[in-house]
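Colleague: Please find the sequence and the predicted model below.
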Amino acid sequence: MKHGCAGAISQTSLSTVQNNMGVIIGMDEAGYGPNLGPLVITATVWDIPQKPDDINLWEAFADVVDQAAPTAEKIHVADSKQVYSPSKGISQLERSVHCLLGLNGDSPRRYTELCHRLLGCDLDSEDCGPWFENCDLDLPQKIESEAIPEISARWRSCCQTHSIGLRTVVSDIVTPRRFNRLLAEYGTKGVLLSKLSMQLLSRVIDFDHPQPTLVIADKHGGRNRYDELLEEIAADRFIVRETEGRAASSYRIGTARIRFQTRAEEHLPVAAASLVCKYVRELSMELFNHYWQKQLPGVKPTKGYPVDAKRFRQEIAAAQAAAGVTDEMLWRER
């Protein structure tokens, strides 16, 4: 993938929220644990008509969004582990993500188009691996695209009623090759995740915004202290440490509060980011498995998690050598 590209996905096609009083940014990741496939980090950015601590987006979107279970009229927005599992399949996850993107009129019809919109630039096949070369997926994969505009329109109506706007959705897609390169530079994958998350946040945050911004992100493993990481994107601004602990660590920089907390997906902007991360990763693994099944017909597909990843790596070893795929391209070291 190419990175550091200017721009971001889906600058809102809704009418800009006039005189908005706040911004909420939700961040999450998917694919931190696997040895195969990408790590995906996503941020969703919402303009709101009041101070961030005073609004409940679940209540505002109650006519369209359900935390517990989907219905014909509502979509399922929650932590991706609740919306998707191999037994449930990708349908509900896909429905939720496409309806979310539809808030801004985005309707990606190909995997590469989706990645371009999230990254702000095109995929770089040299960094991605041969499973992305001249390969693509039609979207949506499992649901009827005709159903998306109607739900997105109702969700958009909720946004307009409550003067809420989805400003943008941005992601970073970290391939194994890039992951290994950065791991050698940063030393641990915990630091790698934190630094990449800060870099993604820097694309969407304005510490000098006239109205308050609240950033909510899941805690990065057992880390309780984040001020040194925030220094990298705060420039010369003063960082106020509000609290640091197991439940939450909170900081202020300018007009922004950045909070790392457990169970962050209880907040809709984080849950939405979680769904986008998982959807992109699942599509990436679909392409990955399709490639290896062409090289070695009959090989059982993998989700890339450690135990099964080792099984998969052993089974494709001869095909990997024949295809000239290096371990650096294939396998995340941690």
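Modeller: Done, it's in.
Colleague: going forward, measure contacts and count neighbours with C-alpha atoms only.
Modeller: OK.
Colleague: just the strands in the stretch 51-200 of the chain please.
Modeller: Per DSSP state E, counting those that start in this stretch, the stretch 51-200 of the chain carries strands over the ranges 65-66, 75-76, 165-174.
Colleague: Could you say which one of these comes nearest to residue 148?
Modeller: strand 75-76 (10.2 Å; C-alpha to C-alpha).
Colleague: Just tell me which of the strands of the stretch 51-200 of the chain ends up closest to residue 23.
Modeller: strand 165-174 (9.2 Å).
Colleague: So for the closest one, what gets flagged as buried?
Modeller: Using 16 or more other C-alpha atoms under 10 Å as the test for burial, strand 165-174 gives 165-174.
Colleague: now swap in stretch 256-269 and tell me
Modeller: Neighbour counts using 16+ other C-alpha under 10 Å place 256-262, 264-265, 267-269 of stretch 256-269 among the buried residues.
Colleague: what about it, start to end distance?
Modeller: End-to-end span of stretch 256-269 (C-alpha to C-alpha, to the nearest Å): 16 Å.
Colleague: and what of stretch 210-222?
Modeller: Span of stretch 210-222 from end to end, C-alpha to C-alpha: 33 Å.
Colleague: Go through the buried residues of stretch 256-269 and say which is closest to residue 139.
Modeller: Nearest member of these to residue 139, counting by C-alpha to C-alpha, is residue 269, at 23.3 Å.
Colleague: Touching, the closest one and residue 24? I think so.
Modeller: Yes - contact criterion C-alpha atoms under 8 Å: residue 269 and residue 24 qualify, at 7.3 Å.
Colleague: Which stretches in the stretch 201-334 of the chain count as helices?
Modeller: Secondary structure of the stretch 201-334 of the chain (DSSP state H, counting those that start in this stretch): helices located at 227-234, 268-295, 306-315, 317-323, 327-330.
Colleague: do you know which of those lies nearest residue 31?
Modeller: Of the helices of the stretch 201-334 of the chain, nearest to residue 31 by C-alpha to C-alpha is helix 268-295, at 7.1 Å.
Colleague: What helices and strands are in contact with the closest one?
Modeller: Here helix 268-295 is seen to pack against strand 22-30, strand 39-48, helix 80-83, helix 91-102 when contacts are counted using 3 or more C-alpha pairs under 8 Å, 6 or more residues apart in numbering; DSSP states H and E.
Colleague: for comparison:
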Amino acid sequence: MSYLVAVDENGLGPRLGPLIVTAVTAKCEGNGAKVAFGRPGRAFSERLGDSKGLVAYGDSALGEAWARALAEATGRGRDAADPDALFAAFSLEPATELRAHCPSDHERQCWGRETESFGADDGILAKVRKDLGRLAKKGVEIVRVEVALVCTAAINRAVERGESRFVVDLHAMERLVLSARAAVNEDVVAACGKVGGYDRYSDHFGPLGGRLHAVVCEGRARSEYQFPGVGRIAFVRDADETHLLVGMASLVGKWVRDFMMERVVRYHREADESLPMASGYHDPVTTRFIKQSALLRRKRGVPNHCFERKAIGAG
């Protein structure tokens, strides 16, 4: 028996909205580890894989279905009545910590949950539940899901310290792996999506920084490390396509990222319905959303550091 942890990010490169990093932990027996860290077979390929290839912005029913089915399977968030409650059940940090730096008069930009409800239909939920049953028969039992959210203001504070978004992403991954290790009380084998263009990670570790570790391999496709008392951690290129469990984490994270971004758009459209439904990424619609809302945001006193991400070196 072994514990495998799959970690992936959603929202590393956008202009707006949070960075979401998701970890899925599985207890594997027999050939379960090969299944969990192998390519999704024909039975799973329509519903597991790189979230960018399976779902688009505004169409996150598949990710929601996985999140809800995983909540049922693990017991964490099983009774959640809406997306906010399910996110709270999965969240690495409590809500009070996540909102600690929020301006009280504009907290609803990121935390307004009015009108939110689940949208995945019974058909897709049934298929995903069946997929989990198939995985269990193959020796893969999902035992834990956890999500780290890094808001725009937190990303901007990191930029002000001279840290790139890649470092922010890496440190969130490290925290999730350490959290999973503490929860299962055994060393784990972790696969994470590659962070930026890094081949060598040792100098960039944060929560794992200073810990004794051995380099297993370092290269463009894979960089892997052995940490006594933690386990093995690999950073794998295109892991969400080649590792079934990482694809699962990607889909859950995509759903969280989408409904969090929808909150930002909804908050500003309350004051101006002509604003477009923006994804937050580097696209013409998001650019128009930012420009068209600029005067409105100034009038309302919305802090820019809570709205749009800075680039390294930006004033």
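Modeller: It's in. Every value quoted in this text rests on a predicted model; they were computed, and no experiment measured them.
Colleague: Adding distance to residue 101 of structure 1 as columns, could you present the strands of the stretch 51-200 of structure 1 in TSV?
Modeller: Formatted as TSV, the strands of the stretch 51-200 of structure 1 follow (distance: least, C-alpha to C-alpha, whole Å):
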stretch	distance to residue 101 of structure 1
strand 65-66	14
strand 75-76	13
strand 165-174	8
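Colleague: Can you tell me which of those is nearest to residue 39 of structure 1?
Modeller: strand 165-174 (5.0 Å).
Colleague: What span of structure 2 is the closest one aligned with?
Modeller: Using TM-score structural alignment, strand 165-174 of structure 1 corresponds to residues 141-150 of structure 2.
Colleague: mean shift between that stretch and structure 1?
Modeller: Mean deviation of stretch 141-150 of structure 2 relative to structure 1 after superposition (mean C-alpha distance after the TM-score superposition for structure 1): 1.1 Å.
Colleague: Residues in contact with that stretch: which ones?
Modeller: For stretch 141-150 of structure 2, contacts defined as C-alpha atoms under 8 Å, 6 or more residues apart in numbering pick out 18-28, 70-71, 73-74, 76, 87, 90-93, 98, 132, 135, 172, 176, 180, 253.
Colleague: Please repeat the previous calculation with a cut-off of 6 Å.
Modeller: 18-27, 74, 90-92 (C-alpha atoms under 6 Å, 6 or more residues apart in numbering).
Colleague: Find the pair from those with maximum spatial separation.
Modeller: Farthest-apart pair in the contacts of stretch 141-150 of structure 2 is 18 and 27; separation 29.5 Å (C-alpha to C-alpha).
Colleague: ok, the two, which is more surrounded?
Modeller: residue 18 (30 against 21; other C-alpha atoms under 10 Å).
Colleague: ok, for the residue mapped onto that one from structure 1, nearest residue in space, not its chain neighbours?
Modeller: Superposed on structure 1 with TM-score structural alignment, residue 18 of structure 2 falls opposite residue 38. Once flanking residues are discounted, residue 38 of structure 1 sits nearest to residue 175: 4.5 Å by C-alpha to C-alpha, 6 or more residues apart in numbering.
Colleague: roughly how far apart are that neighbour and residue 48 of structure 1?
Modeller: In terms of C-alpha to C-alpha, residue 175 of structure 1 sits 34 Å off from residue 48 of structure 1.
Colleague: Ok, residue 158 of structure 1 next?
Modeller: Distance from residue 158 of structure 1 to residue 48 of structure 1, by C-alpha to C-alpha: 12 Å.
Colleague: If you count surrounding residues, which of those two has more?
Modeller: Set residue 158 of structure 1 next to residue 48 and count neighbours by other C-alpha under 10 Å: residue 48 wins out with 26 against 18.
Colleague: Between the helices and strands packed on helix 268-295 of structure 1, which one is closest to residue 184 of structure 1.
Modeller: Short answer: strand 39-48, nearest of these by C-alpha to C-alpha, at 16.1 Å.
Colleague: Need the contact partners of that closest one.
Modeller: 20, 22-32, 164-174, 269, 273, 277.
Colleague: Give me the buried subset of the contacts of stretch 141-150 of structure 2.
Modeller: Buried by 16+ other C-alpha under 10 Å: 18-27, 90-92, out of the contacts of stretch 141-150 of structure 2.
Colleague: out of those residues, who's nearest residue 203 of structure 2?
Modeller: Of these, the one sitting nearest to residue 203 of structure 2 (C-alpha to C-alpha) turns out to be residue 21, at 20.9 Å.
Colleague: Just give the nearest non-adjacent residue to that closest one, would you?
Modeller: residue 9 is the one closest to residue 21 of structure 2 (C-alpha to C-alpha, 6+ apart), at 4.3 Å.
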